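Chemist: Let me see the structure of the following:
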Amino acid sequence: MTELSSHLSATADAYDAVAVRYAELPRGDLDARSPDREVLAAFAELVRTGDAGPVAELGCGPGPVTAHLRDLGLDVFGVDLSPVMIDLAREAYPDLRFEVGSMDALDLAGGTLAGIVCWYSVIHAPPGDVPSYLAEFRRVLAPGGHLLLAFFESEGEPVTAFDHKVTTAFRWPIDGLAELAGEAGFAEVGRMLREPGEGERFRQGRLLMRKGERPS
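Modeler: Predicted coordinates:
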């Protein structure tokens, strides 16, 4: 892995410090009654019906979403900045591949992935850095590959920083994030907004996109 910026190093350190407690938190998004499962299932179906290829969960944490994607029939691996998170993921799911790495500089050849899932993992990126993340996602996706972003939605406000329990994070207007993705060469397939559930503070956004023609 290349040397991390100060921001990425601070994010990795923050997640290292809370990794064990984080891994023990309940996962409402993977509960059988959660609409988030339907979003993940739709992503998996699109990937399965396209050209076969691996899927990366970027910012995988201790690995439950990666494992869920495996159970949906995908050839999936996880990447995370936090070495402690990766150790926990490898311990919990020894049959899956997990690697330490950064979303802005993936150790992958261009056009090798059929899909990418970023499940609340771009939320810590400073807003000005998000276009470079999207460009990297586009680089490693095969033509027609799919990208799924999950994030906290800003409910009509511009991009807004908030006091995430681990480290500073940002809420995005769903239209603004979709526009950035379009500028990076992604075509929107679908979106979902859901209101906060029990114990949640903010509305949740999901964007499902496909790698399109190179932006002009």
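Chemist: alpha carbons only for contacts and neighbour counts from here, please
Modeler: Noted.
Chemist: next one: whichever strand in the chain runs longest to chain centre, how far?
Modeler: The residue-count maximum for a strand in the chain (DSSP state E) belongs to strand 141-152. Taking C-alpha atoms, centre = their mean, to the nearest Å, the mean C-alpha location of strand 141-152 is offset from the chain mean by 8 Å.
Chemist: Alongside the first, I'd like the structure of this one:
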Amino acid sequence: MADDYADLFRDEVAAQPLERAVMRAYSELVGAGGRVVDLGCGPGRITGFLAALGLSVSGLDLSESMLAIARRENPGIRFEQGSMLKLDGHADGSLDGAVSWYSSIHTPVDELPALFAEFHRVLAPGGHLLLGFQVGDVPRRHDRPWGHPVALDFLRRRPEQMVELLTAAGFTEQSRTVREPNTDRGEKVPQAFLILRKPL
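Modeler: Okay, here's the model as predicted:
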């Protein structure tokens, strides 16, 4: 389903000015040339946007099909296959930034502490983390999306719940943005964007 997903969301960044503003602010906090990994990068649309903002960004995803599209669309960016729960290719404190843009929504809540601990491990002191996710308590299940024989669960979160878990992992909150759903684009719940920092 990678090609259908990439086609559906190809122009998503261009249609979302608030999201672009959050990512621009994040890129300034990290600083030009900062080493950033886009975790759960999918077809690489966010990876490419962050690279255009001047970050030294790479992408990581579990799906080789998604990565094939990401590499095709962004030939100058390095993309790797792997799990964001085990970032073996990144040493402790080796990154200036990490981005989880709607990728933690596939991680069960009981695995979030381990996920955030891994994000914290790879970030250098003073490094920044950016998360985007859907707000809510009830998961959304997609059965046979675009006619493909798969099922997807989108696990919605409360910003205060996420901040509590991230604080426990050692992060400090820098900003919290929540916007109302864009019903013109079929959204049904608010969207949240958090920027956090690993203390010096």
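Chemist: returning to what we had before: how much does the longest strand of the first structure stray from the second structure?
Modeler: Once fitted to the second structure, strand 141-152 of the first structure is off its aligned match by 0.3 Å on average (mean C-alpha distance after the TM-score superposition for the first structure).
Chemist: what range in the second structure matches the helix or strand just after that strand?
Modeler: Sequence-wise, the next helix or strand beyond strand 141-152 of the first structure is strand 160-162, with elements assigned using DSSP states H and E. Alignment note (TM-score structural alignment): strand 160-162 of the first structure is matched to residues 138-140 of the second structure.
Chemist: So which bits of the longest helix along the first structure are buried?
Modeler: Ranked by residue count under DSSP state H, the longest helix found in the first structure is helix 6-24. By neighbour count on 16 or more other C-alpha atoms under 10 Å, the buried set for helix 6-24 of the first structure is 8, 11-13, 15-16, 19, 23.
Chemist: Does anything pack onto it? Which helices or strands?
Modeler: helix 83-92 (3 or more C-alpha pairs under 8 Å, 6 or more residues apart in numbering; DSSP states H and E).
Chemist: in stretch 84-101 of the first structure, what's buried?
Modeler: Here stretch 84-101 of the first structure shows 84-90, 96-101 as buried, counting by 16+ other C-alpha under 10 Å.
Chemist: Which one of those residues is nearest to V65 of the first structure?
Modeler: Using C-alpha to C-alpha, A89 comes nearest to V65 of the first structure of these, at 10.5 Å.
Chemist: so P199 of the second structure is in which element?
Modeler: Following DSSP H and E, there is no helix or strand that holds P199 of the second structure.
Chemist: And it, what's its match in the first structure?
Modeler: Match for P199 of the second structure (TM-score structural alignment): G212.
Chemist: contacting residues around that match?
Modeler: 143-144, 185-187 (C-alpha atoms under 8 Å, 6 or more residues apart in numbering).
Chemist: related to what we said a few turns ago, save the buried residues of stretch 84-101 of the first structure as JSON lines, and put in distance to P126 of the first structure too.
Modeler: Formatted as JSON lines, those follow (distance: C-alpha to C-alpha, whole Å):
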{"residue": "V84", "distance to P126 of the first structure": "23"}
{"residue": "M85", "distance to P126 of the first structure": "22"}
{"residue": "I86", "distance to P126 of the first structure": "23"}
{"residue": "D87", "distance to P126 of the first structure": "26"}
{"residue": "L88", "distance to P126 of the first structure": "27"}
{"residue": "A89", "distance to P126 of the first structure": "26"}
{"residue": "R90", "distance to P126 of the first structure": "29"}
{"residue": "L96", "distance to P126 of the first structure": "30"}
{"residue": "R97", "distance to P126 of the first structure": "28"}
{"residue": "F98", "distance to P126 of the first structure": "25"}
{"residue": "E99", "distance to P126 of the first structure": "23"}
{"residue": "V100", "distance to P126 of the first structure": "20"}
{"residue": "G101", "distance to P126 of the first structure": "18"}
